[in-house]
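K.L.:
when you get a sec, could you give me coordinates for this:
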Amino acid sequence: METMEYNIQTDAAGERIDKVLSSLNEEWSRSQIQNWITSGSVKVNGATVKRNYKVASGDSISIEIPEAEELDVEPEPMVLDIYYEDTDVLVVNKPRGMVVHPAPGHTRGTLVNGLLYHCKDLSGINGVLRPGIVHRIDMDTSGLLMVAKNDLAHERLVKQLQEKTVTRKYLAIVHGVIPHDVGTIDAPLGRDPKDRQKMTVVDNGKHAVTHFRVKERFSNYTFVECELETGRTHQIRVHMKYIGYPLAGDPKYGPKKTLDIDGQALHAQVLGFTHPRSGEYLEFSAPLPEEMTKLLDYLRKND
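P.N.:
Coordinates of the predicted model:
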């Protein structure tokens, strides 16, 4: 059993403990955290608390994470927004709020559950919890993902990601007004030594490069396109914060006073890759989700 410990900072004081903990790890569902609290696996300053406990600055929280259980991931009927599919690969537009793959305590309603029902067979390279998953996007990020339906496709798509030949363009709304029309952020990323659930720029981190282009400026926000050269965990979110323009709505890396959106304003709009069998280059584009479109309309009207 793994034990994780956190110290509460001032900006989180007054928040419910389940909300605070869910912001630390996007793969922990609120119901899973509440079960941990009820069972006594979560302690504050060494004592158990109720699910509605509001944290205070300086609180020390410890979580005993249960051993990973063997999961039987069940196919689950759901409506999937599929942009392309053949015998080797599938491209799907994931909605905001959907987790990509199951985890202990969160085995239903994920993209993988829906894919297993739709496809029956997926690549087994990433194991029972991540069948067919070649790359992922965060729960509150919407947009395009490629999925491998067999091991050959999986291996060749992963190689393209490693060789940086996959096109991945994101649209984002960030705090602040970026003065430059284009830019490149080249800063290595690794785990934050002060908070292992966060990523940050560190000297000994993994090579990470994000290119950005301004699409529209507002009085306090900027609408940007970000293109990934590498694909590190939370890369765009951390890189934009690093240069002083954190994503609007980002619960982990952004300011509390932000636009009215539940989660970061980030959408994986363009995905392009070479077909793993035919060698043909394929590229797809998904329109902005309604939540981000409404935010842009609001900014244009109230600027």
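K.L.:
alpha carbons only for contacts and neighbour counts from here, please
P.N.:
OK.
K.L.:
where exactly do the helices run in the stretch 101-250 of the chain?
P.N.:
Using DSSP state H, counting those that start in this stretch, the helices found in the stretch 101-250 of the chain span residues 111-119, 151-162, 235-242.
K.L.:
tell me the helices and strands packed up against the second one.
P.N.:
Yep, that's helix 151-162 we're talking about. Here helix 151-162 touches strand 142-148, strand 266-274, going by 3 or more CA pairs under 8 Å, 6 or more residues apart in numbering; DSSP states H and E.
K.L.:
one step back: out of the helices of the stretch 101-250 of the chain, which is the most enclosed?
P.N.:
Greatest average neighbour count among these goes to helix 235-242 (a mean of 22), per mean count of other CA atoms under 10 Å.
K.L.:
what does that helix contact?
P.N.:
174, 185, 187, 189, 199-201, 208, 210, 226, 228, 246-247, 250, 253-254 (CA atoms under 8 Å, 6 or more residues apart in numbering).
K.L.:
another for comparison:
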Amino acid sequence: MTLGPESNEFHESTQERSISKTNNRKAGSTSFRKKASSKILSGNQLEIIFRDRYFCVVNKPAGVPAQTQGKDQDILSLVSTATNIAKQKMHLVNRLDQPVGGLMIIAFSGGIHAAFENLRRNNGLAKIYLAVTSDVPQSQSGSLHNYLLRDGRLNKSSVVPEKTADSRSASLKWKKLDQTVGTDGKELALLAIKLETGRHHQIRVQLAAAGWPIWGDRKYGDNQNNIKRNIALLSYLLYFIHPVSGEKLELKLKPPEIYPFEIFSQTAWQALIDFDI
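P.N.:
Sure thing, here's the model as predicted:
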């Protein structure tokens, strides 16, 4: 197995991110803190939340593509510049749509990428997203099960009947953390979401089909005038087993200080503790 090199060159950020390392999450955890690396490139500050010789976890800025063809800048380009590791050696463990921000895992070798894929297949990798929705679910929690069909020409997916040709099953769990009124007087909800499958635009299309489109997501039915064209969906928390050491890692972001996330009560974020991952 070829392993990616570990660089000692870090650009320290004034902000820190909390990382919990546990042997049994239900029994509690001990915390340690690492300074996050950061580098400002083309107006985007890249935060490296965790890094060792095998992989890194970064906070992808909303609006930056995960991967592009040619010379266009993507998250791999930003990570390569910040770490001095060749872009060609990097592999995306999880992908985020261009308008979505948050945590992404970047493997530094094909072997580590394969190890993460094995973890995913054996439920060793959990991902929690936060979404602000236009319109509010009536119940406090639930699950969504649909069949999705992808239209590559339009770069869009839709909910279709079960036996539709080329459709794929999609499942997620959700919990309502809070609800409030936005600046336009409309009710908004803050949801925590756990993906059980990974389909094209899955969270966006399933929430829209349920009647709760993500704030700012005009592609899937929200008519909110969103100048920045980013949507209120965030890859917020990752919980996984280190593919080499076997340690259990829980990495998460601080509550975003941007609209519309910032209008929800601080106690709403504590409700994530009870969300079963």
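K.L.:
ok, back up a step: would you turn the helices of the stretch 101-250 of structure 1 into a markdown table with distance to H180 of structure 1?
P.N.:
Converted to a markdown table, those look like this (distance: least, CA to CA, whole Å):
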| stretch | distance to H180 of structure 1 |
| --- | --- |
| helix 111-119 | 37 |
| helix 151-162 | 28 |
| helix 235-242 | 13 |
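K.L.:
who touches the equivalent of T167 of structure 1 over in structure 2 in this structure?
P.N.:
Using TM-score structural alignment, the partner of T167 of structure 1 in structure 2 is A126. Contact analysis of A126 of structure 2 by CA under 8 Å, 6+ apart lists R120, K194, L195, L238, Y239, F240, I277.
K.L.:
nearest to A286 of structure 1, out of the helices of the stretch 101-250 of structure 1?
P.N.:
Checking the helices of the stretch 101-250 of structure 1 against A286 of structure 1 by CA to CA gives helix 111-119 as the closest, at 17.1 Å.
K.L.:
equivalent range in structure 2 for that closest one?
P.N.:
Counting by TM-score structural alignment, helix 111-119 of structure 1 corresponds to 75-83 in structure 2.
K.L.:
average offset of that stretch relative to structure 1?
P.N.:
For stretch 75-83 of structure 2, the mean distance to aligned residues of structure 1 following superposition is 1.7 Å (mean CA distance after the TM-score superposition for structure 1).
K.L.:
run the chain-centre distance for that stretch.
P.N.:
With CA atoms, centre = their mean, to the nearest Å as the basis, stretch 75-83 of structure 2 stands 18 Å off its chain's centre.
K.L.:
all strands of structure 2, in order?
P.N.:
12-22, 30-41, 44-51, 55-60, 91-92, 101-107, 125-134, 141-151, 156-160, 168-181, 187-195, 233-241, 248-252 (DSSP state E).
K.L.:
export those to a markdown table and tack on distance to I258 of structure 2?
P.N.:
What follows is the strands of structure 2, written out as a markdown table (distance: least, CA to CA, whole Å):
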| stretch | distance to I258 of structure 2 |
| --- | --- |
| strand 12-22 | 16 |
| strand 30-41 | 19 |
| strand 44-51 | 15 |
| strand 55-60 | 15 |
| strand 91-92 | 27 |
| strand 101-107 | 12 |
| strand 125-134 | 12 |
| strand 141-151 | 25 |
| strand 156-160 | 27 |
| strand 168-181 | 15 |
| strand 187-195 | 13 |
| strand 233-241 | 12 |
| strand 248-252 | 17 |
